[in-house]
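> this one's structure only:
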């Protein structure tokens, strides 16, 4: 799987590209997207962001998408401009940093920076999505507004996984981590997930996605006894290299029939174990997604869906 097209909706809103003079009947009813069409960079991104923030209706903007800022492979996004504009964006509740296709920059090449000041500057932020993790930083903090947090990566560094687990996020309902592969910086282990799996800092969580994981079998085994699972309505282990080992561990662990959905698509589970999943969970009312099955016998050809 490659990310080959831009999103058309974000935070439940249609996306509208902002160029000078762009207008919407209701500025709060669209997700505004800023990008520099020149992949090698220039001042277009900064100029467009400055122009958007200077609009007389900027205080009504609820969703903002940062596309390519130019030279995304060797420069971090100018988050300082977003932070400086916080007072002019009081209604902002959704932010996407790095909504970039593979043609513009491979996901593992996208430079990021420290997103902690962004969360501090926008205490009312409810949705944050970050794509790419090169030089990404996050310091543990408390944020009472955040409801959905997503990190999309070909490899999510262990220090980011640990930092997420050490954050106090009392309102968070949706946590999605693309763990990826060690070849592209995804060096997290199950131990790094400890605080997330305990869930004491995530009292409202109902969706947990530990996706695109090279260590999917180990993650599944840890989830089999993890306290957080009992509170979930959806568990998502899709896009990784889950095999019979991990799937069997899930079946042998704590009951999962309280889930509304178990998403395992893009996997390497055999037919007999898939039959067990459908019989033990599907027939109990859990929507089990077992689509995009790979060959369970060809161990050397297993791959996560998103890497480079």
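Right, received. Where do you want to start? If you're wondering where the values come from, they're calculated on a predicted model, not measured in any experiment.
> drop to CA atoms for contacts and neighbour counts, all remaining ones
Will do.
> which residues in the stretch 1-150 of the chain form helices?
In the stretch 1-150 of the chain, helices defined by DSSP state H, counting those that start in this stretch lie at 44-54, 79-84, 116-121, listed in chain order.
> Give me the distance between the last one and the centre of its chain.
Helix 116-121 has its C-alpha centroid displaced from the chain centroid by 17 Å (Cα atoms, centre = their mean, to the nearest Å).
> List the contacts of it.
The contact list for helix 116-121, computed with Cα atoms under 8 Å, 6 or more residues apart in numbering, reads 79, 82-83, 86, 125, 137-139, 141, 143.
> Quick check: buried residues in it?
118-119 (16 or more other Cα atoms under 10 Å).
> for the longest one, same thing?
By neighbour count, with 16+ other Cα under 10 Å as the criterion, the buried positions of helix 44-54 are 44-46, 48-49, 52-53.
> second one coming, line it up with the first:
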């Protein structure tokens, strides 16, 4: 999934919307679904805040058996940040002892553009839930992730149109010995994506993440620079899958990959949504597919030609996700 759409599942469990007050819908067993809790301030419902809805969830469901939570819209886009959902969640930690997976910001474009989602420091949930296995975040505005240690987190995913460099550095400085999958949509500077290749140093070294097997450094306007850094990065040797998709990857970045360390040990290399020439695509196939690498070169990136009256101009290229 590239664009921000509502999750259909989390942690292998189907998403289920906790109903509005008065609904007659039969509730599933607490551990059988990923519970999505949302509060649309414009829906005219009896409950006036996310806090009220979350409290009813705690009072209605046997939360001691809940394994996965999805937080959708929690208020007006510019009116409140994700501390609105994080604070009551952390306060209820003793009632959610079985929680293994959490996604904060399951908000699609019709509700709020991804760059409008206001996040906050999300690391309190890692301190509160030492058994958490999976954490996903959508939206990079005001997002913070200071360095943290967590023994059991296996999957960490950031979906943004602009991921702050301080977040990238915070993850790179964290101690996450069980982390197997890390995905970052780095985005563009216009929407807060100011991370540089230098900010990725802690991730690319690999020493802090001995269990890491999938790395996604995606959706970036500096995708060629990232590809060049990945080409010599120590972490690549331990990976089974790598994604450099969704960004402004051109032949220059692909050339760096081909000239760098061998990638033939990978099970998959995802380069979908790219700006590669047909000749470069063929070179990549010839270099990798005979070794069994599943190579995704699908979907060309979006670009526009801007010409003046004299026929001069430039080409504008766009990442898959920005605003």
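Arrived safely, thanks for sending. Please read these numbers as outputs of a predicted model, since none were measured by experiment.
> Quick TM-score on the pair, please.
Once superposed, the chains reach a TM-score of 0.95 (TM-score structural alignment, normalised by the length of the first structure), with 308 aligned residues with a Cα RMSD of 2.0 Å.
> quick one on the thing from earlier: now, among the contacts of helix 116-121 of the first structure, which is nearest to residue 307 of the first structure?
residue 137 (19.7 Å; Cα to Cα).
> Going along the chain, name the helices of the stretch 201-323 of the second structure.
Going by DSSP H, counting those that start in this stretch, the stretch 201-323 of the second structure shows helices at 201-205, 223-230, 251-259, 278-288.
> could you dump these to JSON lines with distance to residue 31 of the second structure?
As requested, those are exported to JSON lines (distance: least, Cα to Cα, whole Å):
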{"stretch": "helix 201-205", "distance to residue 31 of the second structure": "34"}
{"stretch": "helix 223-230", "distance to residue 31 of the second structure": "39"}
{"stretch": "helix 251-259", "distance to residue 31 of the second structure": "43"}
{"stretch": "helix 278-288", "distance to residue 31 of the second structure": "42"}
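> These: which one's closest to residue 268 of the second structure?
Here helix 278-288 is closest among these (Cα to Cα), at 9.5 Å.
> what's the closest one aligned against in the first structure?
Alignment note (TM-score structural alignment): helix 278-288 of the second structure is matched to residues 271-281 of the first structure.
> So what touches stretch 3-17 of the first structure?
Stretch 3-17 of the first structure is contacted from outside by 29-34, 63, 94, 99-103, 127, using Cα under 8 Å, 6+ apart.
> Of those residues, just the buried ones, PyMOL syntax please.
Typed into PyMOL, the line below selects the buried ones among these, using 16+ other Cα under 10 Å:
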select buried, resi 29+30+31+32+33+34+63+94+99+100+101+127
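> Which ones among the contacts of stretch 3-17 of the first structure lie within strands?
31-34, 63, 94, 127 (DSSP state E).
> Could you dump the helices of the stretch 1-150 of the first structure into TSV and include distance to residue 250 of the first structure?
Shown next, in TSV, are these (distance: least, Cα to Cα, whole Å):
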stretch	distance to residue 250 of the first structure
helix 44-54	46
helix 79-84	40
helix 116-121	34
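> which residue in the second structure lines up with residue 152 of the first structure?
Here residue 152 of the first structure is matched to residue 159 in the second structure, going by TM-score structural alignment.
> OK, contacts around that match?
4, 136-140, 184-185.
> go with 7 Å
Applying Cα atoms under 7 Å, 6 or more residues apart in numbering to residue 159 of the second structure gives the contacts 137-139, 184-185.
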